[in-house]
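Asker: Mind folding the following:
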Amino acid sequence: MTATVEESGVGPKPMFGSPRAHWPQIGTYIFILVPFAALIGAVPFAWGWGLGWVDVGLAAFFYTFTCLGVTVGFHRYFTHGAFKANRAVRVGLAIVGSMALQGPILHWVADHRRHHAFADRDGDPHSPWAFGTSPVALAKGFWHAHMGWVFDRKLTNAERFAPDMLADTDIRRVDRQFGLWTAVTLLAPALLGGLITWSWWGAVTAFFWAGLVRVSLLHHVTWSVNSICHIVGDRPFKSRDKATNFWPLAILSMGEAWHNLHHADPTSARHGVRRGQLDVSARVIWLFERFGWVTEVRWPTPQRLAKLAAD
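Answerer: You can find the predicted model right below:
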């Protein structure tokens, strides 16, 4: 069964599970800081050599593919139950979302459900308001919400926040295979780059741009929804927290930056609901519905939106 909107977090189970083990913690640092270092080195690396249309095309494809795995799969489906899917689609979304390298699916879903249960209050794993409202406190909070929280060894208790996921043998299997999908998402661009250009150098540049740089860019776009979209932007809908819409992030985040409506109505399959608010993830869900791959999609209605609208 997929999750419902009842992410209250209320229950006898503790908020945190066992701490992250030593080697996974080291892996977390590696898969965040190494791609980020690659991103910093991208500009001087690109000048005059080491970047071609094959690299750009592969980076764009894998970025879009894995980003939708997170937005459509990990977020709107697994965390919030915005629609129902058959087994093949369910497993496929779990695999593609894992290839974004934002952590195993059980950790991701548990963290995000906890975020909604305690949004911008004590217990929220990544609120930028965790340290106060002064300029210094907000600067510290922005760092914490953007990426500092990822380095915390305390793991959200999946038994409390994602028991439905733990009960699914397919999802537990994909969760255990996170190392495999990490290898696939980094080596597949290199393999394709080498085959398309028929050169080792093509494999190296594709690994750099469509592998490391692409992963790092997607990390920071996702984290920007946690940080920027709880500080800056407009709030046309009523929510219990400070979630905002921030249009400059809308395309790169595949519609996730229409964050205010999402927090006002978490199970909605569409986040961008006003004229001009492009929501690529919602369009993909719409296509899945047309093909019969998903059912019971929770589309927003005019009546629901009118009820949620801010005064």
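Asker: all contacts plus neighbour counts: C-alpha atoms, from now on.
Answerer: Will do.
Asker: what's the neighbour count on Phe65?
Answerer: Neighbour count of Phe65, defined by other C-alpha atoms under 10 Å: 15.
Asker: element containing it?
Answerer: Using DSSP states H and E, Phe65 sits within helix 53-68.
Asker: Figure out how far the helix or strand that that helix is followed by is from the centre of its chain.
Answerer: Toward the C-terminal end, the helix or strand that comes next after helix 53-68 (DSSP H and E) is strand 84-85. Averaging C-alpha positions (C-alpha atoms, centre = their mean, to the nearest Å) puts strand 84-85 19 Å from its chain's average.
Asker: So which elements touch the helix holding Phe65?
Answerer: Secondary-structure packing of helix 53-68 (3 or more C-alpha pairs under 8 Å, 6 or more residues apart in numbering; DSSP states H and E): helix 87-98, helix 178-197, helix 200-206, helix 214-227.
Asker: go again using 7 Å as the cut-off
Answerer: helix 214-227 (3 or more C-alpha pairs under 7 Å, 6 or more residues apart in numbering; DSSP states H and E).
Asker: What helices and strands are in contact with the helix it packs on?
Answerer: Secondary-structure packing of helix 214-227 (3+ C-alpha pairs under 7 Å, 6+ apart): helix 22-40, helix 53-68, helix 135-146.
Asker: tell me the contacts of the spatially most central residue of the chain?
Answerer: Ranked by distance to the mean C-alpha position of the chain (C-alpha atoms, centre = their mean), the top residue is Val70 at 4.6 Å. By C-alpha atoms under 7 Å, 6 or more residues apart in numbering, the contact set of Val70 is Gly97.
Asker: Alongside the first, I'd like the structure of this one:
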Amino acid sequence: MATAPVLDPPTGRRPLPDIEPDRAGTGERVLIGLFTGVPFLALFAAVPMAWGNFLGWVDIALMAVFYLVTAAGITVGYHRHFTHSSFKAKRPLRIALAVAGSMAIEGPVINWVADHRRHHKYSDKEGDPHSPWRFGNDWKALTKGMFWAHYGWLFDGARTSKRRFAPDLLADRDIVRVQRWFPALVAASFLLPALLGGLLTWSWQGALTALFWAGLVRITLVHHVTWSVNSICHTFGKEHFEARDKSRNVWWLAIPSLGESWHNLHHADPTCARHGVLKGQVDISARIIWAFEKLGWATAVRWPNQERLAAKRVG
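Answerer: As a prediction, this is how the structure comes out:
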């Protein structure tokens, strides 16, 4: 006997599928490997080059600035604003956050949001695009799963449906434009540090070292810190709040992740604008949102509710 299709209760219509019918092709996977692998290779050269004349204060300053801007583009922009609507942003800030997140080279904004919303819908269960528990819970399966959650899932040909998981962003013409600009923003993420390095030192060497440190090295650091939230923060750490998955808090990732590694609270209360809510839990992204609010650029910020936190507290 044929099974009747599942209907979406609010509308009575067939729900859209989670996955788009077309899969990522070989060319797209090659580009993913190129733009994630080449910056990673720079790490092998970073230590010997730092001992020579290939690292100066201009390089350090530019790397720090571009790291903060692009990492916050992911944490404050892609994650807390676009994915979870933790705050409303004035139109110039909204566009700037989409641009900054794109320059982290983790994918176009609408794709990233769709993937992350699907992750929350199925967190650590079948359907989660990057759970480390995908293959089981013994040490061999978990080792394989952590690699999958950290990096391997990027090469999965399945594409999350943007129409199902991000219709609000597809309806935003400005964000769709930023989505289309993604290749140009990838180029800018490399070229801007080189240009500034060259101008600040007035030399070709300054441009080259800035490209290396504030371009290649910075990008791979942002990548692997972000992906560590997928892998490490769903495997190790402490559980301070009740969540329906295996999300955990990892204190030593808090500063490089700008507060994203307080991941247990995030999964317990996904729309909360602050993830580090307990004493001593540094959350740089929350401070950035606080500054935006004070400047009048962000409104309707969903700050922690003490009663809701107390109800979810464990231990």
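Asker: on that earlier part again, redo the helices and strands packed on helix 214-227 of the first structure as CSV? Include distance to Gly193 of the first structure.
Answerer: Formatted as CSV, these follow (distance: least, C-alpha to C-alpha, whole Å):
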stretch, distance to Gly193 of the first structure
helix 22-40, 18
helix 53-68, 7
helix 135-146, 31
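Asker: For Asp311 of the first structure, find the nearest of those helices.
Answerer: Asp311 of the first structure sits nearest to helix 135-146 of all these, at 26.9 Å, using C-alpha to C-alpha.
Asker: what stretch of the second structure lies opposite that closest one in the alignment?
Answerer: Mapping helix 135-146 of the first structure onto the second structure (TM-score structural alignment) gives residues 139-150.
Asker: By how much does the matching stretch deviate from the first structure on average?
Answerer: After superposition onto the first structure, stretch 139-150 of the second structure sits on average 0.5 Å from its aligned residues (mean C-alpha distance after the TM-score superposition for the first structure).
Asker: if I look at the residue nearest to the centre of the first structure, how far off is Trp209 of the first structure?
Answerer: Between Val70 of the first structure and Trp209 of the first structure the distance is 20 Å, computed by C-alpha to C-alpha, to the nearest Å.
Asker: State the span of the second structure onto which the helix holding Phe65 of the first structure is aligned.
Answerer: Here helix 53-68 of the first structure aligns to the second structure at residues 57-72, judged by TM-score structural alignment.
Asker: Would you indicate which residues of the matching stretch are buried?
Answerer: Going by neighbour count (16 or more other C-alpha atoms under 10 Å), the buried part of stretch 57-72 of the second structure is 58-59, 62-63, 66-72.
Asker: can you check stretch 159-179 of the first structure too?
Answerer: For stretch 159-179 of the first structure, a neighbour-count test (16+ other C-alpha under 10 Å) marks 159-162, 165, 171, 174-175, 178 as buried.
Asker: ends of that stretch, how far apart?
Answerer: From its first residue to its last, stretch 159-179 of the first structure covers 22 Å (C-alpha to C-alpha).
Asker: What span of the second structure is it aligned with?
Answerer: Under the criterion TM-score structural alignment, stretch 159-179 of the first structure matches residues 163-183.
Asker: any residues touching that stretch, and which ones?
Answerer: Stretch 163-183 of the second structure has contacts (C-alpha under 7 Å, 6+ apart) with 16, 18, 95, 98-99, 102, 108-110, 113-114, 117-118.
Asker: JSON lines for the residues you listed, including neighbour count and distance to Arg244 of the second structure?
Answerer: What follows is those, written out as JSON lines (neighbours: other C-alpha atoms under 10 Å; distance: C-alpha to C-alpha, whole Å):
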{"residue": "Leu16", "neighbour count": "14", "distance to Arg244 of the second structure": "24"}
{"residue": "Asp18", "neighbour count": "18", "distance to Arg244 of the second structure": "20"}
{"residue": "Ile95", "neighbour count": "17", "distance to Arg244 of the second structure": "33"}
{"residue": "Ala98", "neighbour count": "26", "distance to Arg244 of the second structure": "30"}
{"residue": "Val99", "neighbour count": "26", "distance to Arg244 of the second structure": "33"}
{"residue": "Ser102", "neighbour count": "29", "distance to Arg244 of the second structure": "30"}
{"residue": "Pro108", "neighbour count": "25", "distance to Arg244 of the second structure": "28"}
{"residue": "Val109", "neighbour count": "30", "distance to Arg244 of the second structure": "26"}
{"residue": "Ile110", "neighbour count": "25", "distance to Arg244 of the second structure": "26"}
{"residue": "Val113", "neighbour count": "23", "distance to Arg244 of the second structure": "21"}
{"residue": "Ala114", "neighbour count": "23", "distance to Arg244 of the second structure": "20"}
{"residue": "Arg117", "neighbour count": "19", "distance to Arg244 of the second structure": "15"}
{"residue": "Arg118", "neighbour count": "21", "distance to Arg244 of the second structure": "15"}
